[in-house]
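Participant: Sequence isn't available, so here's the structure alone:
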């Protein structure tokens, strides 16, 4: 399998990692240096001048070209069923374990893991468990599967050393649950409202039922009330006709994009507008039918099975589970400006979540080999550090 070949040869860093870095790392270890996770030596030897016999300092690898991405290393590994990922002020990360029901803090420089505890009330099973995370104003929000439903809760978290999560408080309950198609992604939009992608739990009729929270994108206040300006008065429903929304992201102009699992034929990337019907189960993929909104891009299910998405450097980046690759979809305004490009095909297995840094120069990419559907190897699962090329793509 490609993944095994690449990992055995390159220590699972993938083709994008620049040749020769392993040799530099070996020299640093021999000199007794440590790494802070970004490649800068720390410790007493960090500032020592090179001796006459020392090799010249290695030049940093060139930045990726525009429209390209490079794996710059592994931030942390040994994660079990990682699903949600959220950034903290200062650059650290929170990652959820779907099946272990835990949230872990990951140092954004060293990768050191600090367990924050198990979230009460989570009932893992099938595609359900502890899933999406979001952070705002001292709260950690989580989308989870409970005994009777999927729901969104929030927990106080100070963010300091030794802090632990507070008791969960319900934000929104009553989202339908199932063995499959539980959705699970949550994110705060540029308008300050909380958005959630849900699934229709295998009961396809829920997607077209505007009175159900299943098969929808939801928009609410941070306290869980219907957000001002929602298309259906008194409802948190923002768009409908979805099968299983797994990714949410906003572009540089504040437009919402969503990745969605198809059934047998087409996976989708949709540009989301309030009140629109995205077709499921009447249509899958592009149909050109009145009353339904077609996707901006679509893929055969074996090439994608899309999960998390992020916006960086003028493009949507989409993690693929079954497709085992990272897709780049270039945008121009609200439309696609070129053909999607695939990166890392088969090199790291199933890819669950991708998160952009504030300036878009880096992506965090979470693998998903320990979720019962992958083929885990030593070190799985991991968070990869990716560098993104700057500037317009030359055509």
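Facilitator: Looks like it arrived, so ask away. Since this is a predicted model, take the numbers as computed values, not measurements. Residues are numbered from 1 along each chain as shown.

Participant: going forward, measure contacts between C-alpha atoms and count neighbours the same way
Facilitator: Fine.

Participant: Residue 237: what's its closest spatial neighbour, skipping adjacent residues?
Facilitator: In this structure, residue 237 finds its nearest non-sequential neighbour in residue 218, 4.6 Å apart by C-alpha to C-alpha, 6 or more residues apart in numbering.

Participant: for the one you found, what are its contacts?
Facilitator: By C-alpha atoms under 8 Å, 6 or more residues apart in numbering, the contact set of residue 218 is 195, 196, 197, 198, 236, 237, 238, 239.

Participant: how about JSON lines for those residues, with distance to residue 209 added?
Facilitator: Listed next are the contacts of residue 218 as JSON lines, based on distance: C-alpha to C-alpha, whole Å:
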{"residue": "195", "distance to residue 209": "19"}
{"residue": "196", "distance to residue 209": "17"}
{"residue": "197", "distance to residue 209": "15"}
{"residue": "198", "distance to residue 209": "13"}
{"residue": "236", "distance to residue 209": "13"}
{"residue": "237", "distance to residue 209": "10"}
{"residue": "238", "distance to residue 209": "13"}
{"residue": "239", "distance to residue 209": "11"}
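
Participant: and the comparison structure, right after this:
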């Protein structure tokens, strides 16, 4: 049964019949001239729970067109979403040629919209579900499917879309619930509307219902006052951190707590909390230094992929506080979109130079792997 976000605004949802999958699940990615040869298979071992070695990066895939979502199957292979094509690619755990395993129907790519976040069910071994956040002609929505299905199941729709600020990151939390970061779709006031899904972090059951224990019973809204959330990550104590694009001045890292209001559009960055009504961020950067998208946590470090900043930020985490951020890989690979920790502890990083805003380099876009080990880095 479809769970329509319009229940929040009392507007009727528009039902779309999803077309059959057209992708060849056995097809390899069509290589550009710069991607004619697949990258070598990785031989670097990695230790789960170890420290990623940012000096030992290796390329595991190349020639990907605007990679966005990245999620891992239980065997360590990665699923990668191509934003504009709607294709889901599978990349071997130790690197090699990516192959198309699914094509999500009804993806309407344009501006920042398209096939965005991916998540793999925590119970994938038994239910085989993959989740996706995508832009259609009428909205942003969350669907799920099995790789051998033709038609995805729509779980949550009616999230306003635009050429920018679509949010799009989805991830399962330690509680087994599905979290989604949404954007304000260019309408800042929507972020302060408690009855609308835009400019929020949503918390849903795997079936797309408002999760039990949400701040407002029957509402999917977990937190509000966001401009454009594209990074979600939990530390070892189950605390949720989110990255957020600012407008003209300051990007943010926020510690997300249920029911809190993070201020947009009244506050950008740190500012007047209006007597505690708003919650200030833990970290801010100038928009030229960051434009933060994906986020991941390994050990006691938060990793943030920066688009405009063209670097990987590392932020120490201790007792819910943040230390001094440090810029890594600056200007080495161009725009960085997504960062994630693989089952073997390695840190995976995607570039985003073919998205229309970057300087395309030989082999772009590519996926990089940084193995983890005790005392590495």
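Facilitator: Looks like it came in fine. Since the model is a prediction, treat every value here as computed from it, not as a measurement.

Participant: Superpose the two chains and report the TM-score.
Facilitator: Laid over one another, the chains give 0.84 as their TM-score (TM-score structural alignment, normalised by the length of structure 2), with 329 aligned residues with a C-alpha RMSD of 2.0 Å.

Participant: you'd agree residue 313 of structure 1 is up against residue 391?
Facilitator: Yes. Between residue 313 of structure 1 and residue 391 there is a contact under C-alpha atoms under 8 Å: 7.1 Å.

Participant: Overlap of the contact sets of the two?
Facilitator: residue 67.

Participant: In structure 2, what residue corresponds to residue 148 of structure 1?
Facilitator: Superposed on structure 2 with TM-score structural alignment, residue 148 of structure 1 falls opposite residue 138.

Participant: How many residues are close by that match?
Facilitator: Other residues near residue 138 of structure 2 come to 17 when the count uses other C-alpha atoms under 10 Å.

Participant: Residue 275 of structure 2 too?
Facilitator: By other C-alpha under 10 Å, the burial measure for residue 275 of structure 2, its neighbour count, is 7.

Participant: what separates it from residue 190 of structure 2, distance-wise?
Facilitator: Plainly put, residue 275 of structure 2 is 22 Å away from residue 190 of structure 2 if you go by C-alpha to C-alpha, to the nearest Å.

Participant: Could you find the closest non-adjacent residue to the most centrally placed residue in structure 2?
Facilitator: For structure 2, residue 169 is the residue whose C-alpha lies nearest the centre (C-alpha atoms, centre = their mean; 3.2 Å). Leaving aside its chain neighbours, residue 169 of structure 2 sits nearest to residue 117 (4.6 Å; criterion: C-alpha to C-alpha, 6+ apart).

Participant: ok, now which ones touch the equivalent of that neighbour over in structure 1?
Facilitator: Under the alignment defined by TM-score structural alignment, residue 117 of structure 2 corresponds to residue 132 in structure 1. Residues near residue 132 of structure 1 by C-alpha under 8 Å, 6+ apart: 83, 84, 85, 96, 142, 143, 144, 184, 185, 186.

Participant: Mind picking the two most distant members of the residues you listed?
Facilitator: 85 and 144 (13.7 Å; C-alpha to C-alpha).

Participant: Alignment lookup: residue 185 of structure 1 to structure 2.
Facilitator: Taking TM-score structural alignment, residue 185 of structure 1 has residue 169 as its aligned residue in structure 2.

Participant: isn't its match right next to residue 230, touching?
Facilitator: Yes. Assessed by C-alpha under 8 Å, residue 169 of structure 2 is found in contact with residue 230 at 5.0 Å.

Participant: Tell me the counterpart of residue 273 of structure 1 in structure 2.
Facilitator: Checking TM-score structural alignment: residue 273 of structure 1 goes with residue 257.

Participant: For that match, the count of nearby residues, please.
Facilitator: Residues near residue 257 of structure 2, counting by other C-alpha under 10 Å: 15.

Participant: again, but for the one 5 residues further on
Facilitator: Counted by other C-alpha under 10 Å, the residues lying close to residue 262 of structure 2 total 30.

Participant: wait, it sits on residue 225?
Facilitator: Yes. Here residue 262 of structure 2 lies in contact with residue 225, judged by C-alpha under 8 Å, at a distance of 4.6 Å.

Participant: if I look at those two, which residues touch both of them?
Facilitator: Common contact partners of residue 262 of structure 2 and residue 225 (C-alpha under 8 Å, 6+ apart): none.

Participant: and stretch 99-108 of structure 1, which stretch of structure 2?
Facilitator: Counting by TM-score structural alignment, stretch 99-108 of structure 1 lines up with residues 84-93 of structure 2.

Participant: Sorry, slip of the keys, the one I care about is stretch 230-249 of structure 1.
Facilitator: Under TM-score structural alignment, the match for stretch 230-249 of structure 1 in structure 2 covers residues 214-233.

Participant: What is the end-to-end distance of that stretch?
Facilitator: Using C-alpha to C-alpha, the end-to-end distance of stretch 214-233 of structure 2 comes to 18 Å.

Participant: Please identify the buried residues of it?
Facilitator: If you call a residue buried by 16 or more other C-alpha atoms under 10 Å, then stretch 214-233 of structure 2 has these buried ones: 214-215, 219-233.

Participant: Then stretch 294-310 of structure 2?
Facilitator: By 16+ other C-alpha under 10 Å, the buried positions in stretch 294-310 of structure 2 come out as 294-298, 301-310.

Participant: Name the nearest residue to the match of residue 148 of structure 1, ignoring sequence neighbours.
Facilitator: In this structure, residue 138 of structure 2 finds its nearest non-sequential neighbour in residue 161, 7.2 Å apart by C-alpha to C-alpha, 6+ apart.
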